[in-house]
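Novice: Just a sequence and a predicted model for now, questions to come.
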Amino acid sequence: MKQDDTTEGAAESTDAFGGLTPAEGLELLRVGELTVQGRLAAASNATLYCTVSDGLRSAACVYKPVAGERPLWDFPDGTLAGREVGAYAVSEALGWGTVPPTVHRDGPFGEGMVQLWVHGDETVDLVALARETDNEALRRMAVFDAVVNNSDRKIGHLLPTASGHLYGCDHGVSFAEEYKLRTVLWQWQGMPLTDDALTRLAALRARLADSADPLRQELDRHLTGPEVFAVRSRVDLLLRHRVHPYPSPDWPAVPWPPV
């Protein structure tokens, strides 16, 4: 697939969201009316395929109501939707556009996460994509996952678009205090972080330290104090060691099933 070597052009691409830019899609998610079209039966939590419309524009989206979240032993009940919104906030702060536009709002079944549906490039072999070592967009995603402590980066969560941009979805089991990075993207473990990644991580660290920053305020709304502190600590570690992290010996390194 074509790789997006610059994020600025990819960020304004409209092919992923039915002709809308990410900014237009984000506003539509905030103000539009949600209509449920069906349920994604394969998802472990209630995941509803919807349209969102303001009377002039419409788009496909995914709605995950808090009421449909399955309790997990290692995450507080009712917090997965907020973690998805937190992941979007971190993605935007890094400037890589890793996560599709995402909001936390009311819907037909109560409060939940609503995210624009990505119209992906179905010609891409996702298994082959996940193994690539020279794909900068994929490598950026690996750094993003290390920051948010993503414990479920499966191959099926990779969403490449026809324009070459790469999105990722399903970040509800992120931001745990304990190191739980579980991903199919280990091909850069121990390798030096790129200069671009280090620059963006340093800027992210400054924003996380500022309690008045919009990023910090968004994370404070959806995460516990110790979880926000853990985000800063993970960024500190990345900046100190300047390499991609290694798998934990105490936690499965790859999600199951990996696809």
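Specialist: It's in.
Novice: all contacts plus neighbour counts: C-alpha atoms, from now on.
Specialist: Noted.
Novice: Isn't L116 up against P100?
Specialist: Yes - using Cα atoms under 8 Å, L116 is in contact with P100, at 6.1 Å.
Novice: Now do the strands in this structure.
Specialist: 33-39, 48-53, 58-65, 102-105, 112-116, 158-160, 166-168 (DSSP state E).
Novice: contacting residues around the helix ranked longest in the chain?
Specialist: In the chain, assigned by DSSP state H, the helix with the most residues is helix 225-241. Residues external to helix 225-241 that are found in contact with it (Cα atoms under 8 Å, 6 or more residues apart in numbering): 146-148, 175-177, 198, 201-202, 205, 208-209, 219-220, 244-245.
Novice: Next one for the comparison:
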Amino acid sequence: MDTDGRAGDPFRIGDLSVIGRVSTASNVTLVCEIGADCTVRTEGGEAGEATVRVVYKPVRGERPLWDFPDGTLAGREVASYRVSQALGWGVIPETILREGPLGPGMVQRWVESIDHRTARAGRPDLVDLVPLGAVPDGFREVLRAIDGTGEEVSLVHADDPRLHRMAVLDVLINNADRKGGHALEGVDGGVYGVDHGICLHAEPKLRTVLWGWAGEPVADELLADIDTFVKSLPGELGDELAGHLTDEEIAALDARARLLLDDPVMPLPDSARPIPWPAF
């Protein structure tokens, strides 16, 4: 469970009220609200009220996988968040392990995201499909394919440093499922990644739609953050991750980070299935 100790924070202690379910998710994924009747103490000592929207994934709703131990996906989401925070990147919304109406599970702050097609006069989403070869300015083409209607299309993603940072994080956490719908542009101007249940395996598992930077150098400022991360891993951070990951998985995380420092180039696809399916 969450041990942060921020008593009075509705996100951590408030009752979760289920208001919907994400029907396209592989595992039970519930949208919840923590009601305004949950009081929280401000720094001035006065009681306030807050309503918080979250995503809740109970451990009991996880679908068994052949290559990830049962009941570990919620913890991997929390561990991925802690890696993002330790790097100072803020890519993943705040994520904790706590009790909910269906027992313990992952709880993550909701991201209010931009609908590009309505807000920006048809500009593609951060990751999108466009007519074959019609790559918009500021985007990179990942591959060409045929969509469900038989039309030839290009899979593209934004050439955006915020998204590039997410792609580097995916290399570090060995993300096996970076779908297009898992990259969100928040109304607050941030770019956030969600759905990190099948990450941090000890064996190579990287599957992502963010291959547009493959073979290109990693920025120096990101490498500096990774260097700091590597130095912090043997201490309190590593102890915290050990509550969710095996020693072998933590060692593999350290090895991936050190490999990027030694050879600061984004990897090339090296498997028969480098992109998750479906891609969105």
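Specialist: Great, that's in hand. Just so it is clear, the structure is predicted and the values come from calculations on it, not from any experiment.
Novice: picking that back up, what is the corresponding segment of the second structure for the longest helix of the first structure?
Specialist: The aligned range for helix 225-241 of the first structure in the second structure is 247-263, by TM-score structural alignment.
Novice: Give the aligned equivalent of T194 of the first structure in the second structure.
Specialist: That one, T194 of the first structure, aligns with A219 by TM-score structural alignment.
Novice: what does G110 of the first structure give?
Specialist: Checking TM-score structural alignment: G110 of the first structure goes with G103.
Novice: Identify the residues contacting its match.
Specialist: G103 of the second structure neighbours (Cα under 8 Å, 6+ apart): 58-60.
Novice: can you do 10 Å?
Specialist: Residues counted as contacts of G103 of the second structure (Cα atoms under 10 Å, 6 or more residues apart in numbering) are 57-61.
Novice: and if you look at D195 of the second structure?
Specialist: D195 of the second structure neighbours (Cα under 10 Å, 6+ apart): 25, 57, 73-74, 76-77, 80, 92, 108, 175, 177-179, 181-183.
Novice: What's the match for E185 of the second structure in the first structure?
Specialist: So, by TM-score structural alignment, E185 of the second structure is matched to P160.
Novice: looking at it, that match is touching L129, isn't it?
Specialist: Yes - at 9.1 Å, P160 of the first structure counts as touching L129 under the criterion of Cα atoms under 10 Å.
Novice: between those two, which one's more packed in?
Specialist: More neighbours surround P160 than the other of P160 of the first structure and L129, with 27 against 15 (other Cα atoms under 10 Å).
Novice: what ranges do the helices span in the stretch 151-259 of the first structure?
Specialist: For the stretch 151-259 of the first structure, applying DSSP state H, counting those that start in this stretch gives helices covering 195-208, 214-222, 225-241.
Novice: compared with the second structure, how much does the first one deviate?
Specialist: To tie it back to what came earlier, the one meant is helix 195-208 of the first structure. Its aligned residues in the second structure lie a mean 0.6 Å from helix 195-208 of the first structure after superposition (mean Cα distance after the TM-score superposition for the first structure).
Novice: Show me the contact partners of that helix.
Specialist: 90, 93-96, 139-140, 143-144, 147, 192, 213-217, 219, 228-229, 231-236, 238-240, 242-243.
Novice: Same check on stretch 67-81 of the first structure?
Specialist: Under Cα under 10 Å, 6+ apart, the answer for stretch 67-81 of the first structure is 44-48, 63-66, 86, 102-105, 109-114, 170-178, 222-224.
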